[in-house]
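> I'd like to go over a predicted model; first the sequence, then the structure.
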Amino acid sequence: MAKKELGKSGKNITYDLNHQIIRDSYVKLIKNLKRKPTIAEVSKDCNLSHNTIDKHIKELKFNPLKHPLRILSDDVILSIVNSAKKGSSASQKLWMQICEGWTEKQVIEHEGEIITGIEYITPNEDKN
């Protein structure tokens, strides 16, 4: 019996190829649908069985992404840029906050007496 060639995952090559196809389809469908796709939608897009998709989806990792929809962040940033270029002050402000680290100055108002200095007298000192 011939030994099966293992892929990067430690499973066979077909598994790794299917996993990449499913991952790419998942990301594409998120972008197109603007939501998390169903197993049936991924299955139809990949031309793979529902069971195959179900097994792979449980193991999908989007590192370093924390949430699968973060794949859309580039599109959102580009939309902010385009809106800012068209003169949207809200988009311009958001761009400066996200990309340039700009923050608005904050004024903190205090109520009550202002103490300018405190004189400390040690217990052994005389006040003569």
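In hand now; what should we look at? Just so it is clear, the structure is predicted and the values come from calculations on it, not from any experiment.
> From now on I want contacts and neighbour counts done on CA atoms only, so please keep to that.
Noted.
> Look at residue 91 and say how many residues are nearby.
Neighbours of residue 91 under the rule other CA atoms under 10 Å: 19.
> try it against this one:
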Amino acid sequence: MPAPNYRGRSHPYLEAKIPTLSHADSMGQFVRAGCTRCKAIHLYRPADIRTVVGGDMHVFRLREVLRCEKCGRRDEMVVEFKTLMGNEISGLVIRELVEVRMVKKPIWRDRKL
């Protein structure tokens, strides 16, 4: 497993060994995303994150994609895959994807005729 300060530039053979969202989903793991600045921590299902991100990514690329919901920063995010035991799952709070909304924003310009 590469170091946490991994920036995404490695040999493709080594890159293929890093666990992805589909691997975590098949193993029953959760995505734990936390912000080191405001100390907000949330657990997600990997399939929900894959729907939002739009593809299968490995854990170190998720740091660059996810944003903290409290402070809005990306550079302070820590993302990891967590395997939980049976006694830890009871009463666990997980953020679940309800829907994805696409916002249409018109962009106008003034043009002289």
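Thanks, I have it. The model shown is predicted, which means the values in this text are computed figures rather than measured ones.
> what TM-score do we get after superposing?
TM-score of the superposed chains, computed with TM-score structural alignment, normalised by the length of the second structure, equals 0.25; 43 aligned residues with a CA RMSD of 3.7 Å.
> now residue 30 of the second structure: how far from residue 59 of the second structure?
Using CA to CA, to the nearest Å, we find residue 30 of the second structure at a distance of 11 Å from residue 59 of the second structure.
> Spit out the residues that contact these two alike.
Taking CA atoms under 8 Å, 6 or more residues apart in numbering as the contact rule, residue 30 of the second structure and residue 59 both touch residue 81.
> Can you give me the buried ones in the longest helix seen in the first structure?
In the first structure, with assignment by DSSP state H, the single longest helix is helix 13-33. By neighbour count on 16 or more other CA atoms under 10 Å, the buried set for helix 13-33 of the first structure is 15-16, 18-19, 21-23, 25-31.
> In contact with residue 45 of the first structure, which residues?
residue 25.
> tell me the secondary structure for it?
helix (DSSP: H, G, I helix; E, B strand; the rest coil).
> roughly how far apart are it and residue 18 of the first structure?
Applying CA to CA, the value for residue 45 of the first structure to residue 18 of the first structure is 12 Å.
> sorry, back to before: any chance of the buried residues of helix 13-33 of the first structure in CSV, with distance to residue 51 of the first structure too?
Formatted as CSV, the buried residues of helix 13-33 of the first structure follow (distance: CA to CA, whole Å):
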residue, distance to residue 51 of the first structure
15, 13
16, 16
18, 12
19, 13
21, 15
22, 12
23, 15
25, 16
26, 15
27, 19
28, 20
29, 19
30, 20
31, 23
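> Go through those and name the one nearest residue 74 of the first structure.
Nearest to residue 74 of the first structure among those: residue 31, at 10.8 Å, using CA to CA.
> So which of the buried residues of helix 13-33 of the first structure is the closest to residue 80 of the first structure?
residue 31 (16.9 Å).
> From residue 16 of the first structure, how far off is the closest one?
With the distance defined as CA to CA, residue 31 of the first structure ends up 23 Å from residue 16 of the first structure.
> Same question for residue 30 of the first structure.
The value you get for residue 30 of the first structure to residue 16 of the first structure, if CA to CA is used, is 21 Å.
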